[in-house]
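K.L.:
Sequence and predicted structure are below.
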Amino acid sequence: MTTVAPESDVRRHELADFLRSRRERITPEQVGLPRGRRRRTPGLRREEVAQLSAVGVTWYTWLEQARGIQVSPQVLDALARALLLDATERRHLFALAGTLDPTPHATCPSVTPALRAMLDQLGPIPACIQNSRYDILAYNATYGRLMCDLDALPREDRNSLWLAFTNAQWRASIVDVTELNRTFAATFRASMAEHLAEPAWKDLLARLEAESAEFREVWARHEVVGQAGKTKFIRNKHVGLLELEHTSLWLGPAAGPRLVTMVPLDAESRARLELLERLGRPEPSEHMSPAAV
């Protein structure tokens, strides 16, 4: 007598296998994580996917073990982004989970090795790749030390809007932070009009309103401003005052990811950025051979 597994069991195992295969194809460098010296797992570790998705390691492990646990659309959305799924893979993920995608047209921008190499080669000009929600997806050494130590922050806090209103070091580095933050909130409101129903946007807004009285005050004004380049004066704690031109270059549709650069406007700012870049480079290991260095 042949026993047929229930459809729910088949779906859970297919989902587990799919997640595992997607995890194993991604290198740590693609998602901004250090490779480390003792990596035996192909691709990402389970705990790294859990960290990137802001879920528990045990919970994610159970998901890959095909256990009978409930998965919300918000968590599936976070997993799709963490695993850099394209549109087809995203649809497949939600279909296997038997859940409707709340944002079926959402993009999961992939920061490719070529884009990361470009960021590094732009140094000493600070540069990063952001999505339209201001999540900082990747950055070079100079940007990582420009306004605060981004490497020291949890991934969910690497959002320039969140940092502008809540991070003391970031705020202290911005000259005229009050006026710039008012404009920042207005550009966020203009961008959010196309994403009102999306959980990630609503979660960011809720976090800001809960944490920052300043944000609540400027948000209540209902001001909207379009994206535009601007001159910024940044007081870096390592090298001093910098005069920079902030520009954005979209890597796709205007609602998608963009390359953000901070170009120095005078020779002194350029020299100070060069110093900041040198300060951000890791020291060569004493165990490396001269040839390797």
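P.N.:
Nice, I can see it.
K.L.:
okay, CA-based contacts and neighbour counts for the rest of this
P.N.:
Noted.
K.L.:
Next, count neighbours for residue 52.
P.N.:
Using other CA atoms under 10 Å, residue 52 has 20 neighbouring residues.
K.L.:
For it, give me its contacts.
P.N.:
Residues near residue 52 by CA atoms under 8 Å, 6 or more residues apart in numbering: 82, 155, 156.
K.L.:
Where does it sit: helix, strand or coil?
P.N.:
Secondary structure, DSSP: H, G, I helix; E, B strand; the rest coil: residue 52 is helix.
K.L.:
Check residue 196 too.
P.N.:
Per three-state DSSP, residue 196 ends up coil.
K.L.:
In terms of helices and strands, where is the nearest residue to it once chain neighbours are set aside?
P.N.:
Excluding its sequence neighbours, the residue lying closest to residue 196 (CA to CA, 6 or more residues apart in numbering) is residue 202, at 7.1 Å. Using DSSP states H and E, residue 202 falls within helix 199-211.
K.L.:
what does that helix rub up against?
P.N.:
Taking CA under 8 Å, 6+ apart as the rule, helix 199-211 contacts 74, 102, 133, 162, 165, 166, 192, 195, 196, 215, 216.
K.L.:
Which SSE is immediately downstream of it?
P.N.:
Downstream of helix 199-211 (by DSSP H and E), the next one is helix 213-219.
K.L.:
Which strands and helices lie in contact with that following helix?
P.N.:
Helices and strands touching helix 213-219, by 3 or more CA pairs under 8 Å, 6 or more residues apart in numbering; DSSP states H and E, are helix 177-192, helix 199-211.
K.L.:
Out of those helices, which is closest to residue 259?
P.N.:
helix 177-192 (16.5 Å; CA to CA).
K.L.:
coming back round to it: closest one to residue 114 out of the contacts of helix 199-211, please.
P.N.:
Minimum distance to residue 114 across those is 22.7 Å, recorded for residue 133 (CA to CA).
K.L.:
so how far is residue 194 from the nearest residue to that closest one once chain neighbours are set aside?
P.N.:
Closest residue in space to residue 133, ignoring its immediate chain neighbours: residue 201 at 7.0 Å, by CA to CA, 6+ apart. Residue 201 is 10 Å from residue 194, where distance means CA to CA, to the nearest Å.
K.L.:
Then residue 203?
P.N.:
15 Å.
K.L.:
Same question for residue 277.
P.N.:
37 Å.
K.L.:
The helix or strand hosting residue 163 packs against which elements?
P.N.:
For residue 163, the host element (DSSP H and E) is helix 160-166. Here helix 160-166 touches helix 168-173, helix 177-192, helix 199-211, going by 3+ CA pairs under 8 Å, 6+ apart.
K.L.:
Who are the contact partners of residue 79?
P.N.:
Contacts of residue 79 by CA under 8 Å, 6+ apart are 49, 53.
K.L.:
second one coming, line it up with the first:
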Amino acid sequence: MSENLATIEARRRESGDFLRSRRERLAPASVGLPEGYRRRTPGLRREEVAMLAGVGTTWYTWLEQGRDVRPSAEVLTALADTLRLDTAERRHLFILNDRPPPETAATDPGRVCEPLQRMLASLTQQPAYVVGKRWDVLAWNRAAAMLFGDYGKLQGDERNIMHLVFANEEHRKLLVDWETVARMSLAMFRSDNARYAGDPDFERLVSTLKKASPEFREWWQRHEVLRPLTGHKRIRHPEQGLMSFEHTSLSVTDQPDMKLVVYTPVETDGTIGKLAELLGQASPREAPPWGQPWTPSQNLEP
């Protein structure tokens, strides 16, 4: 108990020191206040921060002193805005005060940064692609195109993982254990995207899939959810036959709604050799582009 209390008190002191450091770096003019005279310390005064954030001066002083005042998320947001905190600083402030960090929208959820594109290209022996918040395929490497098909030929909703699984017959034929994969994918999709319920793009995709797939229509009503899992997937490739892969999904640090999905070939079914043979059939010049940004305007109408 004493150890927990000591940890809490240490975090409060750290939070107070952090607030003071950010207060002292701000010039009064940067927040619309006059410089005035007789400023013995750099930056803003405590009473100025309190006024701008809409809290009491005494209460804010206690907060900087590390006392047990327990600010709400709304107050922390007001302080973060007043002190001009960036995304990392805002998250740090919330964590120190034992509040869930605010979710930040990606600056461009449909565009994959160049470092991640280069990482995709470097995975020459592992099919990999990047998906956005709605599981649209935003970028892919040559190995993924050779294994699953050229995503560049798909438009709008067609280039969505759920659409590929439930409404694309060619893709469905690739999946040896289609029903298991489809049910698990649907449960993970629903769990992963619960916070977007009601979003027009999600609602339109669900409506489209209900019309296209009786299985999706039936299983969607069951409200099954499953957290993202690492697992195995068996592919029946039209040229190489049965192939087995381990697959894993990795979050992209600065894009919380973006994931990198990587398929690693295993020895089962001679997959490593089959993949090497498949990738040797085409020159790099024949590889598709890394990907194209997804925007709602690209979507197909239901």
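P.N.:
All right, it came through fine. From a predicted model like this one, the values you see are computed outputs, not experimental measurements.
K.L.:
May I have the TM-score of the superposed chains?
P.N.:
Superposed pair, TM-score by TM-score structural alignment, normalised by the length of the first structure: 0.57. Supporting alignment: 183 aligned residues with a CA RMSD of 2.4 Å.
K.L.:
that older thread, looking at residue 277 and residue 194 of the first structure now, which is surrounded by more residues?
P.N.:
residue 277 (21 against 10).
K.L.:
mind putting the helices and strands packed on helix 160-166 of the first structure in TSV, distance to residue 140 of the first structure and mean neighbour count included?
P.N.:
Output for these, formatted as TSV (distance: least, CA to CA, whole Å; neighbours: other CA atoms under 10 Å):
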stretch	distance to residue 140 of the first structure	mean neighbour count
helix 168-173	17	18
helix 177-192	22	18
helix 199-211	24	15
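K.L.:
would a markdown table of the ones you listed with distance to residue 64 of the first structure be doable?
P.N.:
Formatted as a markdown table, those follow (distance: least, CA to CA, whole Å):
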| stretch | distance to residue 64 of the first structure |
| --- | --- |
| helix 168-173 | 38 |
| helix 177-192 | 33 |
| helix 199-211 | 23 |
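K.L.:
Compare the ones you listed and give me the one nearest residue 96 of the first structure.
P.N.:
The nearest among these, by CA to CA, is helix 199-211 at 20.2 Å.
K.L.:
Pull the distance from the closest one to the chain's centre.
P.N.:
15 Å (CA atoms, centre = their mean, to the nearest Å).
K.L.:
Equivalent analysis for stretch 76-83 of the second structure, please.
P.N.:
24 Å.
K.L.:
now swap in stretch 134-148 of the second structure and tell me
P.N.:
Distance of stretch 134-148 of the second structure from the chain centroid (CA atoms, centre = their mean) equals 17 Å.
K.L.:
Endpoints of that stretch, how far apart?
P.N.:
So stretch 134-148 of the second structure: terminal residues 19 Å apart, CA to CA.
K.L.:
same check, this time on stretch 167-186 of the second structure
P.N.:
End-to-end for stretch 167-186 of the second structure, by CA to CA: 13 Å.
K.L.:
Over to stretch 276-284 of the first structure?
P.N.:
17 Å.
K.L.:
Go through the helices and strands packed on helix 160-166 of the first structure and name the closest to residue 239 of the first structure.
P.N.:
Distance to residue 239 of the first structure, taken as CA to CA, is lowest for helix 168-173 among these, at 11.3 Å.
K.L.:
quick one on the thing from earlier: most neighbours among the contacts of residue 52 of the first structure, which one is it?
P.N.:
residue 82 (22 neighbours).
K.L.:
Tell me the residues of the second structure aligned with the helix holding residue 163 of the first structure.
P.N.:
Helix 160-166 of the first structure corresponds to residues 161-167 of the second structure when matched by TM-score structural alignment.
K.L.:
That stretch: average distance to aligned residues in the first structure?
P.N.:
When the first structure is superposed, stretch 161-167 of the second structure averages 0.6 Å from its matched positions, counting by mean CA distance after the TM-score superposition for the first structure.
K.L.:
Helices of the second structure, residue ranges please.
P.N.:
For the second structure, the helices defined by DSSP state H cover 2-24, 46-53, 57-64, 73-82, 87-96, 114-122, 142-148, 161-167, 169-174, 178-192, 200-212, 214-220, 271-279.
K.L.:
Quick one: closest of the ones you listed to residue 233 of the second structure.
P.N.:
helix 178-192 (7.9 Å).
K.L.:
so that closest one aligns onto which residues of the first structure?
P.N.:
Going by TM-score structural alignment, helix 178-192 of the second structure sits over residues 177-191 in the first structure.
K.L.:
how far does that stretch sit from the chain's center?
P.N.:
Distance, centroid of stretch 177-191 of the first structure to centroid of chain: 19 Å (CA atoms, centre = their mean).
K.L.:
Mean distance of it to its aligned residues in the second structure, please.
P.N.:
Averaged out, stretch 177-191 of the first structure is 1.0 Å away (mean CA distance after the TM-score superposition for the first structure).
K.L.:
What are the contacting residues of that stretch?
P.N.:
So stretch 177-191 of the first structure is contacted by 132-133, 161, 164-165, 171, 215, 218-219, 222-227, 255 (CA under 8 Å, 6+ apart).
K.L.:
Among those, name the buried ones.
P.N.:
By neighbour count, with 16 or more other CA atoms under 10 Å, the contacts of stretch 177-191 of the first structure hold 132, 133, 161, 164, 165, 171, 215, 218, 219, 224, 227, 255 as buried.
K.L.:
Just list the residues touching residue 223 of the first structure, thanks.
P.N.:
Residues near residue 223 of the first structure by CA under 8 Å, 6+ apart: 185, 186, 189.
K.L.:
how about 7 Å then?
P.N.:
residue 186 (CA atoms under 7 Å, 6 or more residues apart in numbering).
K.L.:
cool, and residue 231 of the second structure?
P.N.:
With CA under 7 Å, 6+ apart, residue 231 of the second structure has these contacts: 246, 247, 248.
K.L.:
In a markdown table: those, plus neighbour count and distance to residue 79 of the second structure.
P.N.:
A markdown table is the format used below for the contacts of residue 231 of the second structure (neighbours: other CA atoms under 10 Å; distance: CA to CA, whole Å):
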| residue | neighbour count | distance to residue 79 of the second structure |
| --- | --- | --- |
| 246 | 14 | 46 |
| 247 | 18 | 42 |
| 248 | 17 | 39 |
